[in-house]
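**Q** Any chance you can model this:
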Amino acid sequence: MNMDSLDHLILKEAPPLDPAWLAYEEEASLQAPKEAHALPLNRQPVYVEECRQLNARMLAPGALYHHLSHVSTQQLTTASNLDGSAIPLLRFFDGSVEPASKGEGVVVIYYHGGGLYVGEADSEELSCRRIVSDFAGATVYSVGYRLMPGFPASNCVSDSLDAFDHVRALHPSARKLVLVGSSSGGQLAATVSQLAPRGSFHGVVLRCPVTSDGGSSLDLVPERLRRAYTSASPSFVTSLLGVFGRAVPRDGLERMPLEAGAEELGGMPRTWVQVCSNDTLYSDGVCYAMALREAGAEVRVEVVRGWPHTFWLMAPGLARAVEAEREMVEGLIRFHDHAFSWGSKKNARAFSSTLVPASPASSSSEADSPNSAIEQLPNALNGSQAASSSSPETSNTVDSIEHNNGMTDEIDEKIQQLKEQHGMILQGEHGMVLREMSARAYIQLQTARKLRLLVAAAGF
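**A** Purely as a prediction, here's the structure:
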C-alpha cells in the first residue's frame, strides 16, 4: 500500500451506509419528498430557522450538548473592502479565561457550509462551541459571508478574505491561527489559505470540503487527478446530498481550490481533511489531499466510513456525530501542541481512520447494561498504553503500525467492540446524565487510541 500517493483512499463505489444512519434516516423521514422552494432566496430563511431550532434543542437544559451552553458569544462586524458592507462575525469564547490569555491563545476562523446559498454565522454553532469548550484557550470567529444568488460567488470569497484579515488584526499575538470550513465553507477556507500571505496562519481543517466542480464536469478536475475523482456518481448519492452540479461552471469563479498549482500548495501549513465515504464530495476532499501531498505539504485524511455528507449537522445527537466532532477538535489540537507532532515532513504520513460500521444493537444483557461498558474503560485504556510501550518495533509511519503490528490490531478490535457498546448507551434510554457520562468515557477511549498512533508516528 503506497501511503504517499493516497491511492488507497480512492473508492470506485460507496460502501454500505452505517446501520445507525439508516435507522436515523428512517426515523427522521429523510427519504420523504422535501418541500420545494421556487427560489433559492426563499430557502435561506427557512434553513437558518431550522438550524437555530435544532441548536436550541441540543443546548437546552438536560440535552446532550447543554454543557456547551457555557460558551459565550459576541456579535461583531467588519467592513467589506469591495463596497463597505458589514460582514457579520460571531465570536465564540470562554468568558472564564482572563483577557490577557485570550489574545495569546489559538484563534480559529470558521466558514460554515450551505453550498454558498444558505447559512449564517450561527448555523454551525454547535461545532464552534465544541472547539471552545474542548480546546482550552481557543477563540472561534464564525464568518457570515454574503450568499448567492443575491451576490456572486466572488463576494463569498472576498468577504471570507476580509474576515480573515480582520481577525488577524484583532489577534496579532495569537500563538496559532487556524482556518476551518465545512462543505462549501471548506471551499472558502481552502481558497483563503491559497490567497492569504504565507506565514499568516498555521493550519487548515477541511470537513467534507468542496474543492472542485467535478460534479458539473470531470473536465473541471485537473487531468492528473481525474482517475481518483469517482464520487460524483449514483452510489455516493444519499438523502443529504446528490451530485453537486452548477448551472455556471465554478459558480463563475476563476478557479476552484483543487486547480491550484504545486508551487501554491507546497508551502501550505499542515492540513487535516475529514471526509465521509458516502458523499458525492468524497473525492473533492481526497483529491485535494492528494494534491497537497504531491506538492510536499503535510496532510492527514480522516475517513468516516459508512456515513453521509456532514451528517453531524443534521443529526448531532448520534454517537458517531459526537465522535466526528471530537475528531475535528483533535485535528485542531495537533496544530497547537508539539506533543502531538506528526514528525518531520519526510516521515509524515497521511492516513485514514476508517471505522467499521457499528452493528445493530445486541440483545445480550451485558451489552445492554450501561455499567458493563463503562467498567471496561480503565482496562481498555491501560491496554492501549501498554501496547504502545511494549511493541517490538516502533515505526515512523502510521501505515506500518496499522497493518504490521498484530497487538495493535487486537487492541483496535477491542476498542471497536467498546465503541459499539457505547453507541448503544448513547442511543439508549438510560437518561441524559448517563448518556453524557458514557459519551465522555467513549471519547477518552478513542483519544487514547489516536494518541498511541500519533506518538508512534512521530517517532517518540
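
**Q** CA atoms for contacts and neighbours, from now on please.
**A** OK.

**Q** biggest helix in the protein by residues?
**A** helix 432-457 (DSSP state H).

**Q** helices or strands up against it?
**A** Applying 3 or more Cα pairs under 8 Å, 6 or more residues apart in numbering; DSSP states H and E, one finds that helix 432-457 makes contact with helix 319-336, helix 377-390, helix 398-404, helix 406-427.

**Q** would you list these in JSON lines and tack on mean neighbour count and distance to Trp272?
**A** Output for these, formatted as JSON lines (neighbours: other Cα atoms under 10 Å; distance: least, Cα to Cα, whole Å):
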{"stretch": "helix 319-336", "mean neighbour count": "21", "distance to Trp272": "6"}
{"stretch": "helix 377-390", "mean neighbour count": "16", "distance to Trp272": "24"}
{"stretch": "helix 398-404", "mean neighbour count": "17", "distance to Trp272": "15"}
{"stretch": "helix 406-427", "mean neighbour count": "19", "distance to Trp272": "22"}
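
**Q** Second input sequence below; structure requested for side-by-side comparison:
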Amino acid sequence: MTLHPQIEEALQKLAAANLPPIHTLSPAEARAQMIAVVRARGSVPEPIRRAEDRTVPGPAGPIPVRLYWPEADGPLPVLVYYHGGGHVIGDLDTHDVICRNLAAGAGALVMAVDYRMGPEHRFPAAVEDCWAALRWIAAEAPALGADPARIAVAGDSAGGNLAAVMALMARDADGLDLRMQVLIYPVADYGLVGESFERFDQGFGPLTRAAMEWFRGHYLRAPADAADWRASPIRAPSLAGLAPAMVVVAGCDVLHDDSVRYAEALRTAGVPVDWRLYPGMIHGFFGMTPMIDDAVAAQRVVTAELRRAFG
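**A** All right, here's what the predicted structure looks like:
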C-alpha cells in the first residue's frame, strides 16, 4: 500500500524538522516533542458553546478532565474520549482540536480524560483512572445537562486501547450500557504481533516498531502484563455482548493489523462492527485536520455514526 500524496507532503515537512525518533527520547522529551508537533499544525477546530477544565475523583487522587459543550440543546448525549500517545505521552491539549470537532459534529457533551501515564504511573493506573472518569460522568450527567442513558467511548491509539477496555468493563458493570465504542487505530495487543509491524516500520511516520516497544516498556510493569486483557483487550476471555464498534484503520500503520484483528474478533463474537479503512494514511492521521482530507472525512464519518447511535 502506497502513501497518499497529502501524507507524503506532511512527512516531507516532518523530515525537514529533523526530529529525533521517539525511542531515543526520555518520556519528558517525547511529551514536549508531541506538543510541539501538534501546535505546529495550527489546526482550527469547529466552534462549540464552551469548554471547561475540572477534576473528578480518582483512585489515586483527582483526575483532570476537560468538558466540551456543543451548540445544541440538552439533554445531550455523552462521549468520553481517551487520548493517544502510547500510554506515555499526550494530554488534554494535544487532543483538544479532535475533542472540539467531535463535540460539534456529534452534538454531544465530550469529556476528555487526562489519565495517569507511564513510566511514573504504570499499568493498570490508566485503566483505573479511565474507569473512574466514565463512572463519574454516568452519575453526574444530569447535572451537566446530559443523558446518562446515551454514553459512548472513543479514543485513538492508546486511547483506542483504553476505550476498548472500558467497553469490556462497562459490559460487566451494572447500569452502564454504552451506545457505541469508537476505536481509532487502537492498540489491541501489547504482544506487538502482526506483519504490519515490519511492513510499515520505516518511512511511514514517527510510529515505528521501536517506538511501540519504547511505549510498552514505559507503560507495562513487566512483559507478562501484555497477557492481561486490560492491557491487550483482544485477549479478553470473551468479546460477546459488547457495545457496537466503529474501528478506524490507517492503511500504512504499524497498528494496521491490530485494528483489523480486533475488528474481526469483535465481529466473530457477534458484536456489530463498522470497519473503515483509509488507504495511504499513517498512524495519527485522524488528528491532522484540515490539511489531510481523509482526516476531515474520518471525523465526519465518526460523528455521523455517533449521532446515529445516540438516536
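
**Q** Overlay the chains and give the TM-score.
**A** TM-score of the superposed chains, computed with TM-score structural alignment, normalised by the length of structure 2, equals 0.86; 292 aligned residues with a Cα RMSD of 2.3 Å.

**Q** In structure 2, what stretch matches the longest helix of structure 1?
**A** Following TM-score structural alignment, helix 432-457 of structure 1 has no partner segment in structure 2.

**Q** Columns distance to Gly285 of structure 1 on top of the helices and strands packed on helix 432-457 of structure 1, output as TSV?
**A** Output for these, formatted as TSV (distance: least, Cα to Cα, whole Å):
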stretch	distance to Gly285 of structure 1
helix 319-336	15
helix 377-390	30
helix 398-404	20
helix 406-427	25
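
**Q** In contact with the aligned partner of His283 of structure 2 in structure 1, which residues are there?
**A** For His283 of structure 2, the aligned position in structure 1 is His309, judged by TM-score structural alignment. Neighbouring residues of His309 of structure 1 by Cα atoms under 8 Å, 6 or more residues apart in numbering: 208, 240-241, 275-276, 278-281.

**Q** In strands only, show me these.
**A** Under the assignment DSSP state E, the contacts of His309 of structure 1 contribute 275-276, 278 to strands.

**Q** Go through those residues and name the one nearest Asn81 of structure 1.
**A** Val275 (33.1 Å; Cα to Cα).

**Q** any idea how far that closest one lies from Met268 of structure 1?
**A** 19 Å (Cα to Cα, to the nearest Å).

**Q** which of the two has more neighbours?
**A** Each of Val275 of structure 1 and Met268 has its neighbours counted (other Cα atoms under 10 Å); Val275 has more, 28 against 22.

**Q** which one is the counterpart of that one in structure 2 nearest to, not counting chain neighbours?
**A** Under the alignment by TM-score structural alignment, Val275 of structure 1 pairs with Val249 in structure 2. Of all residues not flanking Val249 of structure 2 in the chain, Leu277 sits nearest, at 4.7 Å (Cα to Cα, 6 or more residues apart in numbering).

**Q** quick one: secondary structure of that neighbour?
**A** Using DSSP: H, G, I helix; E, B strand; the rest coil, the secondary structure recorded for Leu277 of structure 2 is strand.

**Q** is it true that Tyr262 of structure 2 lies in a strand?
**A** No. Tyr262 of structure 2: not assigned to a strand; according to three-state DSSP it is helix.

**Q** And the aligned residue in structure 2 for Ala260 of structure 1, how close does it get to Asp189 of structure 2?
**A** With TM-score structural alignment as the criterion, Ala260 of structure 1 lines up with Ala236 in structure 2. Remark: distance between Ala236 of structure 2 and Asp189 of structure 2 (Cα to Cα) = 10 Å.

**Q** Identify the residue spatially nearest to the aligned partner of Leu134 of structure 2 in structure 1, adjacent ones excluded.
**A** Matched to structure 1 by TM-score structural alignment, Leu134 of structure 2 sits across from Phe164. Beyond its immediate neighbours in the sequence, the residue positioned closest to Phe164 of structure 1 (Cα to Cα, 6+ apart) is Ile109, lying 7.0 Å away.

**Q** For structure 1, which segments are assigned as strands?
**A** Using DSSP E, strands in structure 1 cover 72-79, 86-93, 106-111, 139-143, 176-182, 203-207, 271-278, 299-308.

**Q** Show me which positions of the fifth one end up buried.
**A** Right, strand 176-182 of structure 1. Buried positions in strand 176-182 of structure 1, judged by neighbour count with 16 or more other Cα atoms under 10 Å: 176-182.
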